[in-house]
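> next one to model:
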Amino acid sequence: MLVVLSFIFLKIMVPLFVLIGIGFVAQKAMKMDARTFARMTVYVLVPAVMFIKMYSAKVDLHFFATIILFVTVIQILMFIIGEISARMLGYSRSKRKAFSNALTFFNSGNYGLPLADLIFKSSPIAASVQVFIMMLQNTTGNTVGVLQASSANSSYRKALRHVFTMPSFYVLLLIIPINYFGISIPEPVLVPLKYLADGFIALALITLGVQLADIKCSYKINDVLLPCFIRLVVSPILGFLLTLLLGIKGELAQALIIGVSTPSAINTAILAREFNNEPDYAAKIVFYSTLLSGLSMSFVIYCLQFM
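Alright, predicted model coming up:
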């Protein structure tokens, strides 16, 4: 077991963290515009990846419904666990919200998608799962997450409008009829999209490193061990149990579990900073859950081989 875990860590997680490290060091040294990196990923590369992977996978509505049900249940469970845990610890209202957001929203974009690509060797099904999880996370994060962090009802409309500015939403509307009717995409369109999709992994991970470098927090881990444990250990266990309950098997089940095992989303720290909702605490959860995920994800990947 130890040999296999070491192999997984060196083969999959180390390359992942090397690219994250490059982004982290480069940002500390050069002070680049992290927002530009993030916007390039979200508005250019992610839509290209989404189109190419879903076009190759030929996914159907049942596939989407399964992912929606799975992710929604996991998010509800993580939110409930977060609320109960924070109340038992006697946290203030604002800290409870930061705690719950960090558990409910996970980094399915510039962590889960590249990781799935490395694990499943560019499998269209696995990549499509991560892309769709990312879309759901963007939707709930920009609505429920904003409401949690801001506590202002007026933010709901603004957040909902933000969802409809995401190009991934329109790519989804486009790819469903293309798959359903079996429409072929001409090579002059498909080839540039493939080039963009090929560049996603490196830029997404470097962007994650750049974003982590911009997080301002005191480097103490003691007060974030519990949310990190719930995010990295409890969530994959719930994911595994839910696949059994729903009868989801094979590569789809593995990809879903990978998706909900990722560390806390960077956006939870960004929202906490924007609305002054325990920004230091939220940032520490994101930073340390990402750091510790190298170990937790290695174990999750090891366990998945027995499914």
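
> C-alpha only now, for contacts and for neighbours.
Fine.

> for Asp33, the count of nearby residues, please.
The local packing of Asp33 (other CA atoms under 10 Å) involves 12 other residues.

> buried sites along the top helix by length along the chain?
In the chain, taking DSSP state H as the definition, the longest helix is helix 61-88. Neighbour-count burial for helix 61-88 flags 66-67, 70-72, 74-75, 77-79, 81-83, 85-86 (criterion: 16 or more other CA atoms under 10 Å).

> separation between the residue positioned nearest the centre of the chain and Ala213?
The centroid of the chain falls nearest to Ser108 when counting by CA atoms, centre = their mean (1.5 Å). Using CA to CA, to the nearest Å, we find Ser108 at a distance of 19 Å from Ala213.

> any idea how far Ala149 is from Ile74?
Taking CA to CA, one finds Ala149 at 20 Å from Ile74.

> all helices of the stretch 151-300 of the chain, in order?
Ranges of helices within the stretch 151-300 of the chain are 155-163, 167-181, 187-198, 200-214, 225-229, 235-246, 250-260, 266-274, 279-304, based on DSSP state H, counting those that start in this stretch.

> ok, which of those helices comes nearest Asp33?
Closest approach to Asp33 among the helices of the stretch 151-300 of the chain (CA to CA): helix 200-214, 8.7 Å.

> want to put them side by side, so please do this one too:
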Amino acid sequence: MLTRIVAILFPLFAITAAGFLVGRRMKPDLTHANRLNMDVFVPALVFAALANREFRITEYLPLLGATLAVVLASGGIAWLIARAIGVEAKTFVPPLMFNNCGNLGLPLAVLAFGELALMPAVVIFMVSNLLHFSFGAWLLDHRVRLLTIWRVPSVAATFAGLAVGLSGIAVWPPLLTAVKMLGDISIPLMLFALGVRLTDARITAIGLGVFAAVMRPLIGMVLAWGILQVVELPAQEQALLLVFGALPPAVLNYIFAERYRQEPEKVASLVLIGNLAAVLFLPLALALAL
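Predicted coordinates:
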């Protein structure tokens, strides 16, 4: 079991570490690469999975509901904790509510459970991504217009993929293959870019960062376990939901904090320490899930 867990996690951490080392030595500007990833490659990955003829969104409605419950309940608990410890909720809640289901979650799902796990993993990512760009943005700035969320490329790809899948339209296989090949670029690039971005993060609130690094996976796994006692899911989806609960804070939280000027250095500390702590918590989640 230990050997299997190491074999699953090593590629993820190796690529992230490579990005971190390159970031420290060469200080590359990945602004354009990250924009391409968010605007082209990730949307291609999402669309290819949702528009696949083998994908039936109705089969994943229980997983969709369970994921939604985990994300929203995590946010509610984080808000109560923030009130209790006297921390600004807008700083503390998003990193505990929105995890790294893109950079780490998608490649981890494929490595741990095989290619067939990509579709349910994309469903999980879809729910978290839609909530992050809508409710998450509104949480930081109530002036955000939620009706413009469809302009976000990954969100637009989600709607387009769902429309194609639900309508039963068969995408020309060579075209779908081309879109999938574009999507395949996103996963290693996300991991590498995560490593590079971690070199820019400044640790200014170590105590709060360590606390959040423990609470994020702990709350997520407990909620996932509790929901699984109520919602009946296939074995693979149960494992994916449990691992989803253990994922560290999304790097996007730091980007949003910068955009909306919500104590970005504190959020950077929460994200950095949380992702470092994933070395401890992801093996635990995999040991429980496998």
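
> tm score of chain vs chain?
Remark: TM-score between the superposed chains equals 0.90 [TM-score structural alignment, normalised by the length of structure 2]; 290 aligned residues with a CA RMSD of 2.3 Å.

> quick revisit: what's the mean distance for the longest helix of structure 1 versus structure 2?
Helix 61-88 of structure 1, aligned to structure 2 and superposed, deviates on average by 2.1 Å (mean CA distance after the TM-score superposition for structure 1).

> so that helix versus helix 167-181, what angle?
150 degrees (axes from the mean of the first three to the mean of the last three CA atoms, to 10 degrees).

> the aligned residue in structure 1 for Ala285 of structure 2 - how many residues pack around it?
With TM-score structural alignment as the criterion, Ala285 of structure 2 lines up with Val300 in structure 1. Other residues near Val300 of structure 1 come to 21 when the count uses other CA under 10 Å.

> pretty sure Val300 of structure 1 is touching Ser235, no?
No. Assessed by CA atoms under 8 Å, Val300 of structure 1 is found out of contact with Ser235, at 10.8 Å.

> mind listing the shared neighbours of those two?
Common contacts of Val300 of structure 1 and Ser235, defined by CA atoms under 8 Å, 6 or more residues apart in numbering, comprise Ser261.

> and Arg197 of structure 2, how close does it get to Gly19 of structure 2?
Distance of Arg197 of structure 2 to Gly19 of structure 2, given as CA to CA: 8 Å.

> er, Phe133 of structure 2 actually
Phe133 of structure 2 sits at a distance of 26 Å from Gly19 of structure 2 (criterion: CA to CA).

> neighbour-wise, which of those two wins?
Comparing Phe133 of structure 2 with Gly19 by other CA under 10 Å, the one with more neighbours is Gly19, at 25 against 20.

> just give me the match in structure 1 for that one.
Per TM-score structural alignment, the equivalent position to Gly19 of structure 2 in structure 1 is Gly23.

> hmm, who's touching the helix or strand hosting that match?
Per DSSP states H and E: Gly23 of structure 1 is located in helix 14-30. With contacts defined as CA under 8 Å, 6+ apart, helix 14-30 of structure 1 is touched by 32, 115, 202, 205-214, 294.

> now the residues you listed as a markdown table including distance to Ile125 of structure 1 and neighbour count?
Formatted as a markdown table, those follow (distance: CA to CA, whole Å; neighbours: other CA atoms under 10 Å):
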| residue | distance to Ile125 of structure 1 | neighbour count |
| --- | --- | --- |
| Met32 | 34 | 14 |
| Leu115 | 14 | 26 |
| Ala202 | 20 | 15 |
| Leu205 | 21 | 29 |
| Ile206 | 24 | 27 |
| Thr207 | 24 | 28 |
| Leu208 | 24 | 28 |
| Gly209 | 27 | 25 |
| Val210 | 29 | 27 |
| Gln211 | 28 | 23 |
| Leu212 | 29 | 22 |
| Ala213 | 32 | 20 |
| Asp214 | 33 | 17 |
| Gly294 | 24 | 19 |
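
> angle of the helix holding Gly23 of structure 1 against helix 279-304?
In terms of direction (the same axes, to 10 degrees), helix 14-30 of structure 1 departs from helix 279-304 by 160 degrees.

> and helix 14-30 of structure 1, how far from the chain's centre?
Centre-to-centre, helix 14-30 of structure 1 and its host chain are 18 Å apart (CA atoms, centre = their mean, to the nearest Å).

> residues of it that come out buried?
Going by neighbour count (16+ other CA under 10 Å), the buried part of helix 14-30 of structure 1 is 16-17, 19-24, 26-27.

> structure 2: matching residues for stretch 67-84 of structure 1?
Using TM-score structural alignment, stretch 67-84 of structure 1 lines up with residues 63-80 of structure 2.

> my error: substitute stretch 243-259 of structure 1 in the last question.
Going by TM-score structural alignment, stretch 243-259 of structure 1 sits over residues 228-244 in structure 2.

> so how far is the matching stretch from its chain's centroid?
With CA atoms, centre = their mean, you get 17 Å for stretch 228-244 of structure 2.

> residues contacting it, please?
Identification of contacts with stretch 228-244 of structure 2 by CA under 8 Å, 6+ apart yields 62-63, 66-67, 99, 101, 105, 109, 113, 117, 120-121, 220-221, 224-225, 282, 285-286, 289-290.

> rewinding a little: how big is the angle separating the helix holding Gly23 of structure 1 from helix 200-214?
Angle of helix 14-30 of structure 1 versus helix 200-214, following the same axes, to 10 degrees, is 50 degrees.

> pull up the aligned stretch in structure 2 for the very next helix or strand once past helix 14-30 of structure 1.
For helix 14-30 of structure 1, the succeeding helix or strand toward the C-terminus, using DSSP H and E, is helix 34-40. Counting by TM-score structural alignment, helix 34-40 of structure 1 falls onto residues 30-36 of structure 2.

> same thing with stretch 110-117 of structure 1?
Mapped onto structure 2 using TM-score structural alignment, stretch 110-117 of structure 1 spans residues 103-110.

> so which bits of the matching stretch are buried?
Buried residues in stretch 103-110 of structure 2 (16+ other CA under 10 Å): 103-110.

> now do the same contact list for the spatially closest residue to Lys90 of structure 2 that is not a sequence neighbour.
Setting aside the residues directly before and after it, Lys90 of structure 2 is nearest to Leu140 in space (CA to CA, 6 or more residues apart in numbering), at 6.0 Å. By CA under 8 Å, 6+ apart, the contact list for Leu140 of structure 2 reads 90, 257, 260, 262.

> neighbours of Arg151 of structure 2, how many?
10.

> residue in structure 1 paired with it?
Aligning on TM-score structural alignment places Arg151 of structure 2 opposite Thr165 in structure 1.

> mind listing what's buried in the match of stretch 243-259 of structure 1?
Using 16+ other CA under 10 Å as the test for burial, stretch 228-244 of structure 2 gives 228, 233, 237-244.
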